[in-house]
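Peer 1: what would the 3D arrangement of this be:
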Amino acid sequence: MVEGTPRIVVVGGGFAGFYALRYLHRRLAAEQAELVLVNPTDYLLYSPLLPEVATGVIEARHIAVSLRRALPRARLVLGHVTGADLAARTVTVTSAPASGPTEVTRERWDRLVLVPGSITRQFDIPGVAEHARGLKTLVEAVYLRDHLMHQLDAADAEPDTDEGRARRRERLTVVAVGAGYTGTEFVAQTQRWLRTIERRWNRTGAGDIRWILVDLAPTVLPELGPDLGLLALDLLRDRGVDVRLGVSVASADDRTVTLTDGTVVATRTLVWGAGVTASPLVAGLGLPTSKGRLQVDADLSVPGVPNLWAAGDAAAVPDLAAALPAATPPPTPPTAQHAQRQGTALGRNVAASLGVGTARPYRHRDLGLVADLGGRDAVAKPLGVPLTGPLAKVVTRAYHLYALPAMANRLRVATDWLWQAVLPPESTQLDVVRPEDARLAAAQGTRVYGSPAG
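Peer 2: This is a model prediction of the structure:
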């Protein structure tokens, strides 16, 4: 690299970071900019399909898009950015655990793009950090699948005594928190998947499993609107899922979950999907935030800091398409769709700062949302048109294949769906993830910031 070449450092290899770098790859020549990506893994995770990894429908690596293959010009630094010196124009990088002994280095930047994403919101609830498991990383998805199968195997082997029956009830009860996409899709898809493999057990059927889905919100899948949310709620309850709205978790331990209405549920499985919050990096920058997200202008630049941009789940990007006349625009919701398109806008505006192209404010109308409920069931709202049933299922899968940013991954995911349709369902238990590695702070890498996730 020629000395003096501007260095663009992108913090985070999620949707926003990936699409920003892909734009810069295409529009800037090597001599115009040095591209650096700091990310704890060497892949972009297509997180909307994590529930299908948790059910074994899709192989975990098939939703992991290789960053090195997709972005060959970018120098990949494996680690977490744990601090930024805006005056000196450096970021502090703590190496990822898998890369060996922890090392702390610094990366110099001329242009800095902050897209560190989000972590699962915990709130300050006793026992959640120790006993709840999220569904935001591959580690968590693989662990949840094996954990559920282990609990069902153990329940099937419990003796027919009072103590054995009590332990069996605990093992066959699943509490999921959050009736948004994560919690609803996980419960719906996992329940349907277990019905396809229930012959694995001698004394236990899928109907013996007690599913409890709780949320403080008054509706299921509120992002899809009241009508589709009600349809999803009715479908879940028709399947026997105990959906409790207006309720959350007060505390948890290794064998019980206490709800805010005083109900104590005996369970060995607490799945946590109660929304997201910005990466802990944002809180340590000393910059203005809005509900924990970094404040940015409509062109995704950070006010008052030259050559600094931010987007995605960690930034409160004004939603110009949703603003009423003369009203303050609300922030865009933390969705993969917005992060992807904001990434492209980031790339365009950063390139413009180097004299290539013209910067423009971010404006994007939502193309619609989809939710896979397992089997032939789904709900979708493409371009504002509500769909349910098999047609919504087709639209949902077509959207995911379209949104996956690598053809090799699209083909692998499509092949997984094909094999699922013609071959017996996969029911092996691998036990490749230790329970302590699947805790929220460990799986989502927040321990490097010196505080738990949330």
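Peer 1: going forward, measure contacts between C-alpha atoms and count neighbours the same way
Peer 2: OK.
Peer 1: which residues touch T190?
Peer 2: Counting by Cα atoms under 8 Å, 6 or more residues apart in numbering, T190 makes contact with 51, 54-55, 374.
Peer 1: list just the nearest of the residues you listed to W272.
Peer 2: Using Cα to Cα, P51 comes nearest to W272 of the contacts of T190, at 12.9 Å.
Peer 1: okay, now the residue nearest to R210 when sequence neighbours are not counted: neighbour count?
Peer 2: On the basis of Cα to Cα, 6 or more residues apart in numbering, the spatially nearest residue to R210 that is not a chain neighbour turns out to be T173, at 4.6 Å. Neighbours of T173 under the rule other Cα atoms under 10 Å: 22.
Peer 1: which of the residues in stretch 436-449 are buried?
Peer 2: Going by neighbour count (16 or more other Cα atoms under 10 Å), the buried part of stretch 436-449 is 438-446, 448-449.
Peer 1: any chance of the contacts of T190 in a markdown table, with distance to H80 and neighbour count too?
Peer 2: Putting the contacts of T190 into a markdown table (distance: Cα to Cα, whole Å; neighbours: other Cα atoms under 10 Å) gives the following:
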| residue | distance to H80 | neighbour count |
| --- | --- | --- |
| P51 | 25 | 30 |
| A54 | 26 | 26 |
| T55 | 29 | 26 |
| G374 | 35 | 20 |
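Peer 1: farthest-apart pair in these, please.
Peer 2: The largest separation in the contacts of T190, counting by Cα to Cα, is between A54 and G374 at 12.2 Å.
Peer 1: here is the second sequence; please produce its structure so I can put it next to the first one:
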Amino acid sequence: MARVVIVGAGFAGYRAAQALHRTLGAEAEIVLINPTDYFLYLPLLPEVAGGVLDPRRLAVSLTATLPGVRLQLGYVDRIDLATRTVHHIDPEGRAGAVTYDRLVVTAGSVNKVLPVPGIADHAHGFRSIPEALYLRDHVIRQVELAASTEDAEERAARLTFVVVGAGYTGTEVAAAGHLLTRSLLRRRPALRDTPVRWLLLDRASRVLPELRPRLSRSAARTLGRRGVEIRTGTSVSEATTGGVRLTDGRFVPTRTVVWTVGVRPEPLVDALGLAAVEGRVRVDEYLRVPGHPDVFACGDVAAVPDLTRPGELTAMTAQHAERQGKAVARNVAASLGHGSERPYRHRDLGLVVDLSGMKAVADPLGVPLTGFAAKVATRGYHLLAMPANRFRILLDWVVDACTRRQAVQLGLVRSPAVRLDTTQPATTPPRSPHAAVGSVAG
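Peer 2: Next up is the predicted model:
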């Protein structure tokens, strides 16, 4: 019996495992290596940070939804292409190995950390449940500490929140965070007349540069009316314990820096010794690694040629990763004698950006939408894209619309565990967080 090993259970890995099992059934053993027993639906993380969704809603059980797939909990240590062996370390530190007939590398991506002084020590990323839970707790804590101090400068710094990166994630984090703080301040008489600042920074000339200008302007207007300060053409040049210095020379006192400037391919790529493009494994249009007919790669970790735009690569988005996961499953099955392979070619289905409250911007199938119509389209898209937990998510949305948000710290995640200099990719062992000290967002 052939064995197919899939490294990583993100959008690409999850869909690849699902489609392969449906196609091959009991004719092949499918092994999925992942450090957690769930697939994480990343696009809804800002709603966890904003206190709208329970984090469990975004965690889709791998064993429950992929019953025919063998889950191997662990971090990938190395891959020996010569002996077709994937070496891994389980959550208790024990080493193991599994051989393969076909390998699918879908290890995904990690936070992109630029060489900005202090950022690695004083900022936090936003690509995991721990990071979202930490940010929610941290924002609530800063509001509570601001309410208890008589020092005006300290209060202002604690009520200033800086989000670096105005792409999808950064824009949604700023939108959700601002509404959360507005809700928190209404419950604290001492802070009702105190201004709260959310700054959204980006070197680009506009927010959401991936969207058409009309939708970008609509998003900026929505955030601006709420009070979010948008600074385009501006980023952070230095982060310190007391705040951040911007590239325009101004210093902003703050205790919160959220880093969402983008992602980079998982560092596992570097250890494979394969040809790479911009840090991503080079693959052909069939998602196969040239020179290695038994190895495939897709998702953020792969440099997939965009057949709709000759000479360019597909973007590192969840939409591409999910489709490529299904495409690679078809081609892996074809390599084992089931069906025929096809090149990966996509049709852009449009993009959705949730601005919290009843606002959003979207362009499903190229139709530009703003306001409540976009909100309906956005939430509808997410419900359709979720592999499970749809009813629970819908119920959370209804409860949030009808009741006041709960505003208590859970205290489950502490700062050293999620700072950028200790955040690790999903497939390699994490470093100990105990060596980390001092943080703007502490």
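Peer 1: on that earlier part again, the residue nearest to R210 of the first structure -> the second structure?
Peer 2: Counting by TM-score structural alignment, T173 of the first structure corresponds to T160 in the second structure.
Peer 1: with I212 of the first structure instead?
Peer 2: So, by TM-score structural alignment, I212 of the first structure is matched to L199.
Peer 1: equivalent analysis for A54 of the first structure, please.
Peer 2: Mapped onto the second structure by TM-score structural alignment, A54 of the first structure lines up with A49.
Peer 1: can you check L287 of the first structure too?
Peer 2: By TM-score structural alignment, L287 of the first structure lines up with L274.
Peer 1: residue in the second structure matching A359 of the first structure?
Peer 2: A359 of the first structure maps onto E341 in the second structure, by TM-score structural alignment.
Peer 1: pretty sure its match sits against A334.
Peer 2: Yes: with contact defined as Cα atoms under 8 Å, E341 of the second structure counts as touching A334 (5.4 Å).
Peer 1: for G180 of the first structure, what are its contacts?
Peer 2: 220-223, 273-275.
Peer 1: with respect to V93 of the first structure, which of those is nearest?
Peer 2: The closest of the contacts of G180 of the first structure, once distances to V93 of the first structure are taken by Cα to Cα, is G275, at 26.8 Å.
Peer 1: verify the stated contact: that closest one with G134.
Peer 2: No: G275 of the first structure is not in contact with G134 according to Cα under 8 Å; the separation is 10.4 Å.
Peer 1: the first structure: helices as residue ranges?
Peer 2: Assigned by DSSP state H, the first structure shows helices spanning 15-27, 50-54, 67-70, 128-131, 138-157, 162-171, 181-196, 226-238, 280-283, 336-353, 389-403, 407-422, 440-443.
Peer 1: pipe the ones you listed into TSV and attach distance to P382 of the first structure per row.
Peer 2: As requested, these are exported to TSV (distance: least, Cα to Cα, whole Å):
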stretch	distance to P382 of the first structure
helix 15-27	20
helix 50-54	21
helix 67-70	28
helix 128-131	35
helix 138-157	27
helix 162-171	39
helix 181-196	16
helix 226-238	12
helix 280-283	33
helix 336-353	12
helix 389-403	8
helix 407-422	20
helix 440-443	33
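Peer 1: among those helices, which is nearest G262 of the first structure?
Peer 2: Between G262 of the first structure and those, the shortest gap by Cα to Cα is with helix 128-131, which sits at 16.7 Å.
Peer 1: which part of the second structure lines up with the closest one?
Peer 2: So helix 128-131 of the first structure sits over residues 119-122 in the second structure, by TM-score structural alignment.
Peer 1: picking up where we left off before, pretty sure the match of A54 of the first structure contacts H138?
Peer 2: No: using Cα under 8 Å, A49 of the second structure makes no contact with H138, being 9.7 Å away.
Peer 1: which residue packs closest to the residue nearest in space to the middle of the second structure, ignoring adjacent ones?
Peer 2: Taking Cα atoms, centre = their mean as the criterion, R127 is the residue nearest the geometric centre of the second structure, at 3.7 Å. With sequence-adjacent residues excluded and distances taken as Cα to Cα, 6+ apart, R127 of the second structure is closest to L42, at 6.9 Å.
Peer 1: okay, now that neighbour: neighbour count?
Peer 2: L42 of the second structure: 17 neighbours (other Cα under 10 Å).
Peer 1: repeat for V353 of the second structure
Peer 2: 26.
Peer 1: coming back round to it: how close does the match of I212 of the first structure sit to V252 of the second structure?
Peer 2: For L199 of the second structure, the distance to V252 of the second structure equals 10 Å [Cα to Cα, to the nearest Å].
Peer 1: likewise for L211 of the second structure?
Peer 2: Distance, L211 of the second structure to V252 of the second structure, using Cα to Cα: 29 Å.
Peer 1: over to A377 of the second structure?
Peer 2: According to Cα to Cα, A377 of the second structure stands 37 Å off from V252 of the second structure.
Peer 1: neighbour-wise, which of the two wins?
Peer 2: Each of A377 of the second structure and V252 has its neighbours counted (other Cα under 10 Å); A377 has more, 21 against 18.
Peer 1: relative to G371 of the second structure, how far out is the more buried one?
Peer 2: Distance of A377 of the second structure to G371 of the second structure, computed by Cα to Cα: 10 Å.
Peer 1: again, but for L355 of the second structure
Peer 2: If you go by Cα to Cα, the gap between L355 of the second structure and G371 of the second structure works out to 9 Å.
Peer 1: give me the common contacts of the two.
Peer 2: By Cα under 8 Å, 6+ apart, the residues touching both L355 of the second structure and G371 are V361.
Peer 1: which one's more surrounded, the two?
Peer 2: Using other Cα under 10 Å as the criterion, L355 of the second structure and G371 rank with L355 on top: 25 against 18.
Peer 1: just checking, that one touches V361?
Peer 2: Yes: shown here, L355 of the second structure and V361 form a contact pair, counting by Cα under 8 Å, at 7.5 Å.
Peer 1: now the common contact residues for those two.
Peer 2: Shared contacts of L355 of the second structure and V361, defined by Cα under 8 Å, 6+ apart, comprise A219.
Peer 1: contact partners for V432 of the first structure?
Peer 2: Counting by Cα under 8 Å, 6+ apart, V432 of the first structure has contacts Y143.
Peer 1: correction: the previous question concerned P117 of the second structure.
Peer 2: P117 of the second structure neighbours (Cα under 8 Å, 6+ apart): 237-239.
Peer 1: kindly recompute the last result at 6 Å.
Peer 2: Applying Cα atoms under 6 Å, 6 or more residues apart in numbering to P117 of the second structure gives the contacts E238.
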